[in-house]
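**Q** Structure of the sequence below:
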Amino acid sequence: MPVVSVKRLDIPDVMLFEFRIFEDNRGFFTELWKRGEYLALGLPYDFVQVNLSHSRPNVVRGLHYQLKPSEQGKLVYVVKGRVFDVAVDVRRGSPWFSKWVGVELRPGQALWVPPGFAHGFQAIEESWFLYLVTKEYDQAGERCVNWNDPVIGVKWPNTAGAILSDRDKACPPLSQAEHNFEYTPITP
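**A** Sure, this is the predicted structure:
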């Protein structure tokens, strides 16, 4: 079994996974995704696209999501480095709407970000970040929320030194962002 532990965060649909790592004098090996194991955990998703990003320290990416019918669930994993990873609930009617959870991720851990959540991270150090997603990228459905929206109130590690793309700087606050998700409990 690749997954050693699963922790539901304060928004219980978002889960933190710890993986078994086999390490020796050659390096290490770990399994990140085994379909049957995730099905047993109540995650009936298959991944259709894998993305890899490289970020320098203090880079912020996000907060991104895709509208229905292209909504994505994401299993995100730090290959090398450390990031502060964030999921924001953008499902109308959710008891956690506009609330966020964040964790520091390092190699050996992954975060499950379900559909209906905006996702982003800040690199604490130079980092390589792997995303396994449940639906392909859809430029027409892509949306974002301002990374530093005071209504959401994410406590980023370094706001003064944050480095963002022009696109992410221009993201609207949640109150002005388009989102078409309705809350239905997805916790198994």
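
**Q** From here on, just use CA atoms for contacts and neighbour counts.
**A** Will do.

**Q** measure stretch 89-103 end to end?
**A** Chord length of stretch 89-103, first to last residue, is 15 Å (C-alpha to C-alpha, to the nearest Å).

**Q** Show me how far it is from its chain's centre.
**A** 13 Å (C-alpha atoms, centre = their mean, to the nearest Å).

**Q** Mind listing what's buried along it?
**A** Neighbour-count burial for stretch 89-103, counted by 16 or more other C-alpha atoms under 10 Å, picks out Asp89, Val90, Arg91, Arg92, Ser94, Trp96, Phe97, Ser98, Lys99, Trp100, Val101, Gly102.

**Q** What is the subsequent helix or strand relative to the longest helix along the chain?
**A** Looking across the chain with DSSP state H, the single longest helix is helix 35-40. As assigned by DSSP states H and E, the chain's next helix or strand after helix 35-40 is strand 49-55.

**Q** Determine the set of other helices and strands touching the helix or strand that that next one is followed by.
**A** The first helix or strand that comes after strand 49-55 along the chain, using DSSP H and E, is strand 60-66. In terms of contacts (3 or more C-alpha pairs under 8 Å, 6 or more residues apart in numbering; DSSP states H and E), strand 60-66 is packed against strand 117-123, strand 142-144, helix 166-169.

**Q** please give me the structure for this one as well, since I'd like to look at both together:
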Amino acid sequence: MKATETNLKGCFIIEPTIFEDERGYFFESYNHKNFCEAIGREVIFVQDNQSFSKKGVLRGLHFQKGEHAQAKLVSVLQGKIQDVVVDLRKDSPTFGQHLSIELSEENKKQVFIPRGFAHGFLTLSESAQVFYKCDNYYNKEAEGGVRYDDDALGIGWHLNFEDLILLEKDKGLPLLDINNSQRDMHNQQRQ
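**A** This is a model prediction of the structure:
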């Protein structure tokens, strides 16, 4: 397994070691010891989630607030997605920045997303099955989100906006107020 930290501190791209022969392939999709060593910290996953989406479905950008925040390990079992994470940690030098990566059943890459990030994905293939592990239990009252089309984030989605399929709830998520958040951070640092 190879773990590469992205420009967003604590966020890693995980590439498994794949063994292929005439029968097909084999790889460890998760090994707790190796995973924790690769990212340099202990993470205990307590919940697994799986979704099925048609082409054009955009899920996100979601997060859990406060004590219910979740770290996630995201992979694709079938199909292809554009996976996007946004750093919402106000004390981070990469606050408001995002990572966009293609995950697919072919490349078998995974993304580890630490707590403090919003997450979303867009289905690029005719359908996709996405699987992700979480280190905290889902709590409906702790739901949060950021608009997928926020100009301040500058996310280059791989499909046209008119081709996207979203829940009305996701269309109404708030914009990330980067300027006010950065001003608040600056004021806190001066105090």
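
**Q** Just send the helices and strands packed on strand 60-66 of the first structure back as CSV, with distance to Lys68 of the first structure and mean neighbour count too.
**A** Output for these, formatted as CSV (distance: least, C-alpha to C-alpha, whole Å; neighbours: other C-alpha atoms under 10 Å):
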stretch, distance to Lys68 of the first structure, mean neighbour count
strand 117-123, 12, 26
strand 142-144, 10, 19
helix 166-169, 21, 13
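
**Q** Just send these back as TSV, with distance to Val60 of the first structure too.
**A** Output for these, formatted as TSV (distance: least, C-alpha to C-alpha, whole Å):
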stretch	distance to Val60 of the first structure
strand 117-123	4
strand 142-144	13
helix 166-169	8
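
**Q** which residues in the first structure does stretch 74-82 of the second structure match up with?
**A** Alignment note (TM-score structural alignment): stretch 74-82 of the second structure is matched to residues 76-84 of the first structure.

**Q** List the buried residues for the matching stretch?
**A** Buried-residue list, stretch 76-84 of the first structure, by 16+ other C-alpha under 10 Å: Val76, Tyr77, Val78, Val79, Lys80, Gly81, Arg82, Val83, Phe84.

**Q** Likewise for stretch 149-161 of the second structure?
**A** Asp149, Leu153, Ile155, Trp157.

**Q** how long is that stretch end to end?
**A** 9 Å.

**Q** If you count contacts, what does the biggest helix by length in the second structure end up packed against?
**A** Determined from DSSP H, the single longest helix within the second structure is helix 178-190. In terms of contacts (3+ C-alpha pairs under 8 Å, 6+ apart), helix 178-190 of the second structure is packed against no helix or strand at all.

**Q** next one: it to chain centre, how far?
**A** 25 Å.

**Q** residues making contact with that helix?
**A** Helix 178-190 of the second structure is touched from outside by Lys90, Asp91, Gly96, Ala152, with contacts defined as C-alpha atoms under 8 Å, 6 or more residues apart in numbering.

**Q** 7 Å instead, please
**A** The contact list for helix 178-190 of the second structure (C-alpha atoms under 7 Å, 6 or more residues apart in numbering) reads Lys90, Asp91, Gly96.

**Q** Buried residues, that helix. List them.
**A** Ile178, Ser181.
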